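Engineer: What follows is a predicted protein model with its sequence.
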Amino acid sequence: MSGNSTEWWRNSVIYQIYPRSFCDSNGDGIGDLPGIIQKLDYVKSLGVDAIWISPFFKSPMVDFGYDVADYRDVDPIFGQLQDFDRLIEAAHERGLKIIIDQILSHTSDQHPWFEQSRSSRDNSKADWYIWQDPKADGNPPNNWVSVFGGGSWRWCTRRRQYYLANFLKEQPDLNVHNPEVQEQLLADMKFWLDRGVDGFRLDAVNFIFHQQALADNPARPLRLDEKGLPPVNLYDYQWHKNDKSQPENLVFLQRVRQLMEQYPDTVTVGEVGDDNTHKIMTDYTTENRLNMAYSFDLLTEDCSAEFLRETLEKNREVIERGWPCWSISNHDVPRSITRWNKGFSAELAQTRAPLFLLMQLTLRGSVCLYQGEELGLPEADIAFEDLVDPYGINLWPEFKGRDGCRTPMPWVQAEKNAGFSTNKPWLPVSQEHQNLAVSVQEDSQHSMLNQFRSLIEWHRALPVSLATAQQEVINTSNDLMVFIRRTADEEFLVILNLGKNNEQYTLPSEFISAKEITPKLFKNQHGGAVITLAPAGACILHRKNS
């Protein structure tokens, strides 16, 4: 199912590839671009529309590619620029779009721009980053703290000034208030558009601008954990009013859109994380800015029907006026089959994974799947000595970081390292993952892999009208997630059981004689006006308006 041909991204299914962990073609233990090319037929077989590739730019890899040292070149561990050109060509031959990560808010401290900027206070790039004098007592200019823990301001002995780094100290923030920086960022995006990319996933898109007055962030009421202790990460102690989500972002994103419109059928999807995500997502996907935005709203541990109803209600404006991209897993959070199944049996957890995909496919918006989700991979348990993520190393043991969701893709059960690499991989392959390898699931009709394929195929066969149909969430008092999708001519009723017990739902009168179009792998008892759903059950009804 898709919408207008010039808006292919509406209701699309995007497959995220984390290149370090997808497929290693040369045996160095790190996945690469030629490895992705080798597996394009597999990706095509899933039925997805596009691939989002996490950063492959030249980088010292302190934050595994999100610290960019050259926006216009491929890091040697991933291959060469020619490999990317081959990847674009091979993907397009298979009808797959390619979306790449673009980081507009910060670079690596080894980027030539920063090396020049920090060399003196009067060079041509002195104002390309955010520099400030210390307070009279030597302290930083304000109280801003880093996402990864600790203060956001880092001291530079060369300039005798602080620079802003909202993530790691090796990731200095660009001063995008500077018009020269804006022009350079747009030119670097144009470089990849000219090479044929179909769009950009804009990393931490609401961090692009900071408040120039540098006012302190206000304190946030502390949310104590079950032990009565405050948050582990200092970032949770503030409302982030001044260090991100500034009004200048909106103007700059319109400039990004103007560039994208010079390249027909391209798309932008922004990553938005904020205290007021739903409003920002609306602002960012309206008024000719981004095409889509996705947030961390569904990347939490709560997946109860009540929470999801509240989340969809909060996001009503972006759902109606903008365009959301629904993601329940990515490279930054524990895998959904672990995160969303706490308290559920292992058997029920496996049956709930297709239900989560069905929910994503039927909500108004697009879908982003993370590599390995289609295999039902759980979060890998990584020993401290094997951790490489600085986020986890800094906050261990209360927070183990992001390595558990970034382990290598298991391709062949019987091969060393599950067929990912002939040599020791950059992160260990979980034995549990090895047993869920593609080779094990490929020929099993009822495997998670083939269930995902059948659901995406079912989705593609739905009426085109559903792509942009309006959405109304029904407020039930049980564990059922119920919503209606409406067009002028037809309606779809979606009923999902997210709980542990059988649940009943009394149909609205207009749906009693509606046609059931539920995918075959979901069960329910449909008799008259009452639907009974077992745990992880679903029912989808379709009716034409008279």
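Structural biologist: Arrived safely, thanks for sending.
Engineer: Going by C-alpha atoms from here, please, whenever you check contacts or count neighbours.
Structural biologist: OK.
Engineer: My read is that residue 191 contacts residue 72, right?
Structural biologist: Yes: using CA atoms under 8 Å, residue 191 is in contact with residue 72, at 7.1 Å.
Engineer: quick one: contacts for the residue positioned nearest the centre of the chain?
Structural biologist: Taking CA atoms, centre = their mean, the centroid of the chain lies closest to residue 330, which sits 5.0 Å from it. Counting by CA atoms under 8 Å, 6 or more residues apart in numbering, residue 330 touches 16, 369-370, 405.
Engineer: for the closest residue to residue 103 other than its chain neighbours, what are its contacts?
Structural biologist: Spatial nearest neighbour of residue 103, excluding adjacent residues (CA to CA, 6 or more residues apart in numbering): residue 203 at 5.2 Å. By CA under 8 Å, 6+ apart, residue 203 lies in contact with 101-104, 270-271.
Engineer: Tell me the spacing between residue 203 and residue 270.
Structural biologist: Distance of residue 203 to residue 270, computed by CA to CA, to the nearest Å: 7 Å.
Engineer: Give the helix, strand or coil label for residue 6.
Structural biologist: helix (DSSP: H, G, I helix; E, B strand; the rest coil).
Engineer: before we go on, here's another structure to hold up against the first:
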Amino acid sequence: MKAPNNGWWRGGVIYQIYPRSFQDSNGDGIGDLPGITQRLEHIAALGADGIWLSPFFKSPMKDFGYDVSDYCDVDPMFGTLDDFRALVARAHALGLKVMIDQVLSHTSDQHPWFLDSRASRDNPRADWYVWADAKDDGNPPNNWLSIFGGSAWQWDTRRCQYYLHNFLTSQPDLNFHNPQVQDALLATVKFWLDLGVDGYRLDTANFYFHDAELRSNPGKGAPDPSKPDPAVNPFNPYAWQQHLYDKSRPENLPFLQRLRALLDQYSDTTMVGEIGDDDGLARVAEYTRGGDKLHMAYCFDFLGQPHDAPFLHGVLQRFDTVVGDGWPCWALSNHDCERSATRWGGPNPDPRLIRLAAAFQVSLRGTVCLYQGEELGLPEAQLRFEDLQDPYGITLWPQYKGRDGCRTPMPWQADAPHAGFSTGARPWLPVADGHTALAVDRQAGRDGSTLGFFTQLLHWRRDQPALRHGRMQLLPRHPQVVAFERDDSVQRLLCVFNFSDQPATLALPAGWIGAGTLAGSGLSGARIEGDTLHFEPWGGLFLQAP
């Protein structure tokens, strides 16, 4: 029987927590679940509706928790199951939903399932992972590549076969063509639902199935450096293929329907899927339309370098064309990419751009995902090679520095050791230079602070039904300005943003003459003169129809 769902996630704000870097409660230099519980009031006061916790399951930590060795337990470095129960109880008491990161496409090579699978070709779990014989010349069965560089196939001497790993060699891919694998994974999802979680962020949600025939991907050549793609790392040959056979297979859809049917047995639950695909928006549409698969999904269109008005307009135009009744989740930063303040604003980002980007993000049709520290305006941390922990960055250094720069500890108290993150001698990553000046205690309650702006913006947004649930109509393309209308049955808004460091003007569209500025968001830098909008650099405004 389908349980009721109040749709809290639809148009809500989800705050992503990277547990290793949020708050260390025991002085070992690594953030943990009790530390998160201590800081939940910050998130509730900010105006978020829920939290997403990156993985905290048992793991050898070769990829910092995205290599799971036990889906149904907490890694001791993060705490215990009782610590998790306490976190959920405190979050719910504060009105926050709790979503956890479920890594279903692959496990650690230390997971008992893989230890059994690699032991022989005829044991009960022999077919739980993707195994293949070598070609006659000893090479892997096809040309599939790992996102972390090199072949996606690793030779195993126990079975004298290759196994598939779309990520690290220590992250073997599960074989979703085996119904037993699907059943076992769904049982782990149910385990956490029974503990009270309100939903899931699904890691690499389009990677579950592979082509059963193991056909090679067609090549497309090196990326054109003059046409940057936000979803592409130009230093990684993974981008040189059309990924037709190693991911985004049609068999994914029935499994997502099984997953949705399970969540639908629990009240007010949700799922957001991470989509890394050659056509991310199309995949978001496919995976979220119809109300029987993912509730929402996000791709990487806003997680790369381009951010000027024509680019943003183009993404929204394509979104309007392909998504239909699907539901997106919009993120500007996360634990896998350079922080948006630096990626969009350079080494010394203008605070006006940071605020404009936030106002733009919360105005879009969809759900908002805010990464920890964005509310402080944190720039990307610049780390020495000796401080790196990310295997991706260590492998591709120096052209690509990896993901550590967005994962450094959250600064809470400017004058405390390690900015209040840890009382230990050395945190797992150093607190970034320049972050202490942006610490929570330096910004809280201060007029004009970035934290104050985010808090005002998110609380204001809660009272704007057109932004949370309304339709969206994009205005014509402009070289500097992005503009669109949002409307529902009770409210009609015009949202306008000057994504340039130069002044701009825009003629008021038909039907908006005489409209008034909607106060309360904190956004500034624009004014109305007659039938023309005038913008300062990085200025924007919201108009409400009379």
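Structural biologist: Received it, and whenever you're ready, just let me know what you need. If you're wondering where the values come from, they're calculated on a predicted model, not measured in any experiment.
Engineer: coming back round to it: just name the closest of the contacts of residue 203 of structure 1 to residue 211 of structure 1, please.
Structural biologist: residue 104 (16.3 Å; CA to CA).
Engineer: Relative to residue 523 of structure 1, how far out is the spatially closest residue to the closest one that is not a sequence neighbour?
Structural biologist: Nearest residue to residue 104 of structure 1, sequence neighbours excluded (CA to CA, 6+ apart): residue 208, at 6.2 Å. Residue 208 of structure 1 is 47 Å from residue 523 of structure 1, where distance means CA to CA.
Engineer: Looking only at neighbour counts, state which of those two leads.
Structural biologist: residue 208 (24 against 16; other CA atoms under 10 Å).
Engineer: check contacts around that one.
Structural biologist: Contacts of residue 208 of structure 1 by CA under 8 Å, 6+ apart are 104-106, 174, 176, 244-245, 249.
Engineer: I'd like the contacts of residue 330 of structure 1 as a markdown table, with neighbour count, secondary structure and distance to residue 291 of structure 1 appended.
Structural biologist: Shown next, in a markdown table, are the contacts of residue 330 of structure 1 (neighbours: other CA atoms under 10 Å; DSSP: H, G, I helix; E, B strand; the rest coil; distance: CA to CA, whole Å):
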| residue | neighbour count | secondary structure | distance to residue 291 of structure 1 |
| --- | --- | --- | --- |
| 16 | 22 | strand | 18 |
| 369 | 22 | strand | 18 |
| 370 | 21 | strand | 20 |
| 405 | 25 | helix | 27 |
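Engineer: Quick one: the strands in the stretch 201-350 of structure 2, in order.
Structural biologist: For the stretch 201-350 of structure 2, the strands defined by DSSP state E, counting those that start in this stretch cover 270-274, 296-298, 329-331.
Engineer: Spatially nearest residue to residue 502 of structure 1, not counting backbone neighbours?
Structural biologist: That would be residue 534: by CA to CA, 6+ apart, it lies 4.4 Å from residue 502 of structure 1.
Engineer: need the contact list for the counterpart of the one you found in structure 2.
Structural biologist: Taking TM-score structural alignment, residue 534 of structure 1 has residue 536 as its aligned residue in structure 2. For residue 536 of structure 2, the contacting residues are 498, 502-504, 525-526, by CA under 8 Å, 6+ apart.
Engineer: From what I see, residue 108 of structure 2 and residue 172 are in contact.
Structural biologist: Yes: the criterion here is CA under 8 Å, and residue 108 of structure 2 meets it with residue 172 at 6.6 Å.
Engineer: what do those two both touch?
Structural biologist: residue 114.
Engineer: what's the distance between the match of residue 534 of structure 1 and residue 315 of structure 2?
Structural biologist: Counting by CA to CA, the gap from residue 536 of structure 2 to residue 315 of structure 2 is 24 Å.
Engineer: next one: residue 51 of structure 2
Structural biologist: 26 Å.
Engineer: How about residue 50 of structure 2?
Structural biologist: From residue 50 of structure 2 across to residue 315 of structure 2, the span is 26 Å (CA to CA).
Engineer: what about these two, which has more around it?
Structural biologist: Counted by other CA under 10 Å, residue 50 of structure 2 and residue 315 do not tie: residue 50 has more neighbours, with 26 against 14.
Engineer: Tell me the spatial nearest neighbour of that one, not counting adjacent residues.
Structural biologist: Nearest to residue 50 of structure 2 is residue 97, by CA to CA, 6+ apart, at 4.2 Å.
Engineer: Same question for residue 506 of structure 1.
Structural biologist: residue 530 (4.5 Å).
Engineer: Could you do residue 459 of structure 2 as well?
Structural biologist: Going by CA to CA, 6+ apart, residue 459 of structure 2 has residue 47 as its nearest residue, at 5.5 Å.
Engineer: Please give me every residue in contact with the residue nearest to residue 50 of structure 2.
Structural biologist: Residue 97 of structure 2 neighbours (CA under 8 Å, 6+ apart): 49-51, 91, 197-198.
Engineer: Filter the residues you listed by whether they're kept in structure 1.
Structural biologist: Under the criterion both residues aligned by TM-score structural alignment, their matches' CA atoms under 8 Å, the contacts of residue 97 of structure 2 that remain in contact after alignment to structure 1 are 49-51, 91, 197-198.
Engineer: and stretch 90-110 of structure 2, how far out from the chain's middle?
Structural biologist: 13 Å (CA atoms, centre = their mean, to the nearest Å).
Engineer: cool, and stretch 246-258 of structure 1?
Structural biologist: 21 Å.
Engineer: Please identify the buried residues of it?
Structural biologist: If you call a residue buried by 16 or more other CA atoms under 10 Å, then stretch 246-258 of structure 1 has these buried ones: 246, 249-250, 252-257.
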